[in-house]
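**Student:** Give me the fold of what follows.
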Amino acid sequence: MIKIQQEDFNIQKEIDFLTKEHNDIGAISVFVGLVRDFNAHSKTKVQSLYLEHYPNMTEKSLQEICEKAKEKWTLQNCLVIHRIGKLKPSDNIVLVICGAYQRVPAMQACEFIIHSLKVKAPFWKKEFYENGNSAWVEQNPQDKELALQINY
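**Tutor:** Modelled structure (predicted):
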C-alpha cells in the first residue's frame, strides 16, 4: 500500500493495519525517516522543509519499488507513507513497513525500499534556513551508491 499525505502518521496504527488479516507475518521491519534540523552538507540550521511531488507519477514509482521488493523477497505485505507539504525538524517524513514470514526478508526488503525510494521516487525538497535563505535539496550521491549495492 502506498500513501502520499500531508498529515502525520501513527506508526503503531499503521503496523496494526498492515498486519490485520495477515496471521502469516512473523517479522516486521520498520523504517521511519525524520526531518533533520540541519543541512547534512552545509551544516546550515534548517527551520522547515517543503516537499513537492507529481501526483500519480510518485505513487506509480513507489508501487513499482514495492512490487520489485515483493518479487525479490517473500513479503506478506508492505506499506510506504511519504509526507508532502511543509514540515519542521523532528517531524515524521517517511514510513516503510515490511511484513514477512521471517526477519531477513522483512529487513532486506525494507532497506531496499527506502534506498530505492531515495533514488527513484519523484519528490523535491526545499529547505528553509534560519538565516532566511532557502535551497532545493540535491540528491545525495551516497543514496544512489547504496541503491546500487542492494541490487537496485
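**Student:** Please count neighbours and contacts with C-alpha atoms only from this point.
**Tutor:** Fine.
**Student:** For the residue nearest the centre of the chain, which non-adjacent residue is spatially closest?
**Tutor:** Nearest residue to the geometric centre of the chain (Cα atoms, centre = their mean): V94, 4.0 Å. Take V94 and drop its neighbours on the chain: the residue closest to it by Cα to Cα, 6 or more residues apart in numbering is H82, 4.5 Å away.
**Student:** Which strand or helix spans the residue nearest to the centre of the chain?
**Tutor:** Secondary structure from DSSP states H and E places V94 in strand 92-100.
**Student:** Another for comparison:
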Amino acid sequence: MTSKRFAIMEQPIVIQQVIDQVVHPHAGAINTFIGTVRELTKGKRTLYLQYEAYPSMAEKKLAQIGQEIQERWPEARVAITHRIGRLEITDVAVVIAVSTPHRADSYEASRYAIERIKEIVPIWKKEHWEDGEMWVGDQLETTSYPEGAPKMEEEE
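**Tutor:** Predicted coordinates for the structure are as follows:
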C-alpha cells in the first residue's frame, strides 16, 4: 500500500491504510466510501471490470479534488485511492476517507469526492459481460468506446 493520500494502484486497496491517513485528534467523524464491483449493471450480468488510467494525471486530479474539499470544508482531511487493472465482482475499486470535526461535513465531503472523481479523473473501465464487452469512456458512463480503449492524451 502506498502512503500517498491520493493514489492510483494495481494491487488490492487496504481500506484501513486509507482511513489511517485522515485520522487526527480534532476529527469527530470519519466517513469512508468504499466503491465495489457489482454483478448487475443495467440488467446485464458483469463478469469483471478492467480499469485503466492515466496514473500521473489521475493522481493530480485526485489531489485537486482533495484541494477543492479543503476549500469547501477547511477542517477536512481527505485520502482517495482508486484501483486499476482487472477487478472481480465485489472487489474494492475506490476508497475515499474524509475526516472532519462533525459528521455532516464528512458525509457531504465524501459525496462530493466520488461525484468529482466521476467528472474529472481520467479513469476508464471496460465492462465484461456474459454477452460481450465495452469500454466506458468516462466514469459518468455518458461516453462509450465500442471500438476499443480511449486514447490517452499528453499530460497537461
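**Student:** Give me the buried positions along the following helix or strand past the strand holding V94 of the first structure.
**Tutor:** Using DSSP H and E, the helix or strand that directly follows strand 92-100 of the first structure along the chain is helix 103-120. Neighbour-count burial for helix 103-120 of the first structure flags 103, 105-120 (criterion: 16 or more other Cα atoms under 10 Å).
**Student:** need the contact list for T44 of the first structure.
**Tutor:** With Cα atoms under 8 Å, 6 or more residues apart in numbering as the criterion, the residues that contact T44 of the first structure are F38, Y129.
**Student:** if you set the cut-off to 10 Å instead, what comes out?
**Tutor:** T44 of the first structure sits next to D37, F38, E127, F128, Y129, E130, N131, N133 when contact means Cα atoms under 10 Å, 6 or more residues apart in numbering.
**Student:** Narrow the residues you listed to those that are buried.
**Tutor:** By 16+ other Cα under 10 Å, these give D37, F38, E127, F128, Y129 as buried.
**Student:** Nearest to K68 of the first structure among those residues?
**Tutor:** Nearest to K68 of the first structure, judged by Cα to Cα, of these is E127 at 30.9 Å.
**Student:** what's the closest non-adjacent residue to that closest one?
**Tutor:** That would be L49: by Cα to Cα, 6+ apart, it lies 4.6 Å from E127 of the first structure.
**Student:** try G26 of the first structure
**Tutor:** Y101 (4.6 Å).
**Student:** I'd say the one you found and S29 touch.
**Tutor:** No - using Cα atoms under 10 Å, Y101 of the first structure is not in contact with S29; the gap is 11.3 Å.
**Student:** more neighbours, these two?
**Tutor:** The neighbour comparison of Y101 of the first structure against S29 (other Cα atoms under 10 Å) goes to S29, with 20 against 17.
**Student:** for the first structure, what spans make up the strands?
**Tutor:** Along the first structure, counting by DSSP state E, strands occupy 2-5, 27-34, 46-53, 75-83, 85-87, 92-100, 123-129, 134-136.
**Student:** which outside residues touch the first one?
**Tutor:** Residues external to strand 2-5 of the first structure that are found in contact with it (Cα under 10 Å, 6+ apart): 53, 55-56, 58-63, 66, 78-85, 93-96.
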